[in-house]
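> sharing a sequence plus its predicted fold:
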Amino acid sequence: MSGRVVVTGGSGFIGAYLVKRLVRDGWNVAVVDNLVRGDAARLSDVVDDIELFTSDERDQDALEKAFGGADVVMHLAAVNGTENFYKRPELVLDVGLRGALAVVNAGRASGVPDLVVASSAEVYQTPSVVPTPEDVALMLPDSINPRYSYGGSKIVSELIAFNYAQEHYRQVQVFRPHNVYGPDMGWKHVIPQFITRALKGREEVPAGAVPFQIQGDGSETRAFCYVDDIVDGIVAMYTHGGHREIYHIGNDEMVSIRDLVGRVGRTLGIDLDIQPSEAAAGGTPVRCPDITKMRKLGYRPEVSLDEGLQRTAAWYLENSSATVMNELL
């Protein structure tokens, strides 16, 4: 398939990988991103092949200009990262809620037929079934805890996509990515933090095991999915999926956080001495998607966790200067 596609948040982590894939596939690609949280350098390889609108995703008038003539809008703009959920919940909610409304209304005004909206595994918090299918009840356990600013905003975004917008689009799809990782994903997510902390720890402890503190006891489990596999899933969903459907895009290879630390250490050649600590309030002990629905569309995650960690660690080794790490840690 090809045509004109607009990606909001296209200089973000997943967004940039998606934009480059869509360019390779022959789409006429436009990106809407205010570049406050994203990084234009992620698009340097395709900057001559895209149209960039440096607009805020909450600005409906600007969105209408960008959306003109589009066959599909893929709305990925959001304030992600667990650290942001706790420290900047107002911004997380403002971008999540007002951004979703502005995107849906601008698409409606511009006559865009198809809408794809990125949700999150955070809509489940602690799911009642693992591996988790798409029809499990969504959960907001505690409206006081700022962690749920992100999951709550994604629940509302899904309601906006499927109900507020239902009369105005030919096709509406929502995907829930699960624990995406890869090169150049930023510095506020678990795998980049583990990598940079391990490197910093080796500088401080040149020989022997490096003390490595984690939140909780390390028994928490996740299913991490390499970013290229996530992008493959988005394309497969849009190409083969149905209207008013939700899809889990991820990997069902589960790993404990303790095992993840060990794999990061082995990838870097560093012996990490895990030191448990108090778990963060609102954390989820287990998360793994049931991807049966996506498998029926032909989706198959290809990159193993060990291979993905090697690729990711190589990027951070090349790009993690001592100055950067001192500022972050």
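In hand now; what should we look at?

> please make it C-alpha for all contacts and neighbour counts, starting now.
Noted.

> and the helices in the stretch 1-150 of the chain?
Applying DSSP state H, counting those that start in this stretch to the stretch 1-150 of the chain gives helices spanning 13-24, 60-67, 82-87, 89-93, 99-110, 148-159.

> so which of those helices comes closest to E167?
When the helices of the stretch 1-150 of the chain are compared by CA to CA, helix 99-110 sits nearest E167, at 9.4 Å.

> second structure follows, compare the two:
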Amino acid sequence: MHPDARIYVAGHGGLVGSAIVRRLQAAGFTNLITRRSRDLDLRDQAAVQAFFQQERPEYVFLAAAKVGGILANSTYPAEFLYDNLMIAANVIHAAHLSGVTKLLNLGSTCIYPREAPQPLREDALLTGPLEETNRAYAIAKIAAIELCDQYRAQYGCDFISAMPTNLYGPGDNFDLLGSHVLPALIRKMVDAQEAGQPTVQVWGSGTPRREFLHVDDLADACLFLMERVSEPGPINVGTGEDLSIRELAERVRAAVGYTGELVFDPSKPDGTPRKVTDVSRIHALGWHHQIGLEEGLRHTVDWYLAHRGHVRGEAAAVSSPA
């Protein structure tokens, strides 16, 4: 991409989109196009097509999505399916109609079957049943990959798809009713430490294993893929390293400085038993992550302490529990 390329970052206010904006700005790209959801509803096909015709972006990072943890996915599966299908269909189709040079579609490793061999390889896609707790979201993300591939096959569009593992970092959602496990643990332990609470409850048995990637590493991978890779199908982005939820909780406790006890609740769902990505493909292309989990946790805890009250989840948790 040339330095003054017109680059649209869809979802720039979210965890991933804001990290991509930071990375692009650091690399010297200044002609960035953004819209808040209140100004452009990506579920509205006519509005999206009008936006693309007006702004004529050359490159698109599709980071907009409705996201959440097990509770949110289980409570609102229809919205997770519909919203994400509409966002992907509208943006990808408008990118084709307006002649976008290249588009990077971002998904999630939840697209892979629940019982797929570990580590998760890209060729495991569509080889078995999905994890029930996030099936609706996963189907929408699979559809987005297929859209990119079919526009490539039929029209020659340079549309690619990246599948990051579990993400965390600055700008995350700390709402206990909608967040993923890592930011939820940070918030719970910060709150408990300050309130002098002797215990913190952790959902599930603590035995599932997960992989975590700092969002700034993902943003770096996105720029790498946009500039250097043109291939169909998903490309995994992760660390290739996992740990149990119990081990994660212990590391968060250390990063926060919480001195109480962790109580695991096995009556709550665990989700997929293990999810770690095979990152040999992106490694072979020349990209590796740089931020270790311990460093990333310290960074994220510090960011949360400095920004709480102004981050997603704080006001919502108080004023709108639903």
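Thanks, I have it. Note that the structure is a prediction, hence the values are computed from the model and not measured.

> ok so, going back, now the helices of the stretch 1-150 of structure 1 as a markdown table including mean neighbour count?
Formatted as a markdown table, the helices of the stretch 1-150 of structure 1 follow (neighbours: other CA atoms under 10 Å):
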| stretch | mean neighbour count |
| --- | --- |
| helix 13-24 | 21 |
| helix 60-67 | 20 |
| helix 82-87 | 16 |
| helix 89-93 | 19 |
| helix 99-110 | 22 |
| helix 148-159 | 23 |
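
> turn the ones you listed into a markdown table, columns for distance to L272 of structure 1.
Output for those, formatted as a markdown table (distance: least, CA to CA, whole Å):
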| stretch | distance to L272 of structure 1 |
| --- | --- |
| helix 13-24 | 28 |
| helix 60-67 | 47 |
| helix 82-87 | 23 |
| helix 89-93 | 32 |
| helix 99-110 | 41 |
| helix 148-159 | 31 |
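
> what's stretch 293-304 of structure 1 in contact with?
225-226, 229-230, 232-233, 236-237, 240-241, 247-251 (CA atoms under 8 Å, 6 or more residues apart in numbering).

> among those, the buried ones, what's the PyMOL command?
To isolate the buried subset of the contacts of stretch 293-304 of structure 1 in PyMOL, counting by 16 or more other CA atoms under 10 Å, use the following:
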select buried, resi 225+226+229+230+232+233+236+237+241+247+248+249+250+251
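
> helix, strand, or coil at P183 of structure 1?
Classification of P183 of structure 1 using DSSP: H, G, I helix; E, B strand; the rest coil returns coil.

> my read: it touches N319, true?
No. Contact between P183 of structure 1 and N319 fails when scored by CA atoms under 8 Å: they sit 9.9 Å apart.

> compare these two (neighbour count), which wins?
Set P183 of structure 1 next to N319 and count neighbours by other CA atoms under 10 Å: P183 wins out with 19 against 13.

> what's the match for the more buried one in structure 2?
Under the alignment (TM-score structural alignment), P183 of structure 1 pairs with P170 in structure 2.

> quick one: that match and D302 touch, right?
No. If you go by CA under 8 Å, P170 of structure 2 and D302 don't touch, sitting 9.3 Å apart.

> so what's the nearest residue to D228 of structure 1 once chain neighbours are set aside up against?
In this structure, D228 of structure 1 finds its nearest non-sequential neighbour in Y17, 7.3 Å apart by CA to CA, 6 or more residues apart in numbering. Y17 of structure 1 makes contact with V227, D228, V231 under the criterion CA under 8 Å, 6+ apart.

> now do the SS call for G298 of structure 1.
Secondary structure, three-state DSSP: G298 of structure 1 is coil.

> corresponding residue for it in structure 2?
Checking with TM-score structural alignment, G298 of structure 1 has G286 as its match.

> can you give me the distance of that match to F224 of structure 2?
G286 of structure 2 is 9 Å from F224 of structure 2, where distance means CA to CA, to the nearest Å.

> and G107 of structure 1? What does it align with in structure 2?
Correspondence of G107 of structure 1 to structure 2, assessed by TM-score structural alignment: A95.

> kindly report the same for E220 of structure 1.
Aligned by TM-score structural alignment, E220 of structure 1 pairs with P208 of structure 2.

> my guess is that match contacts S244. True?
Yes. Here P208 of structure 2 lies in contact with S244, judged by CA under 8 Å, at a distance of 5.4 Å.

> the strands in the stretch 101-250 of structure 2, which residues?
For the stretch 101-250 of structure 2, applying DSSP state E, counting those that start in this stretch gives strands covering 102-106, 159-164, 166-168, 199-203, 209-210, 212-214, 234-237, 243-244.

> could you dump the ones you listed into a markdown table with distance to I87 of structure 2 added?
Shown next, in a markdown table, are the strands of the stretch 101-250 of structure 2 (distance: least, CA to CA, whole Å):
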| stretch | distance to I87 of structure 2 |
| --- | --- |
| strand 102-106 | 11 |
| strand 159-164 | 15 |
| strand 166-168 | 20 |
| strand 199-203 | 31 |
| strand 209-210 | 27 |
| strand 212-214 | 24 |
| strand 234-237 | 18 |
| strand 243-244 | 33 |
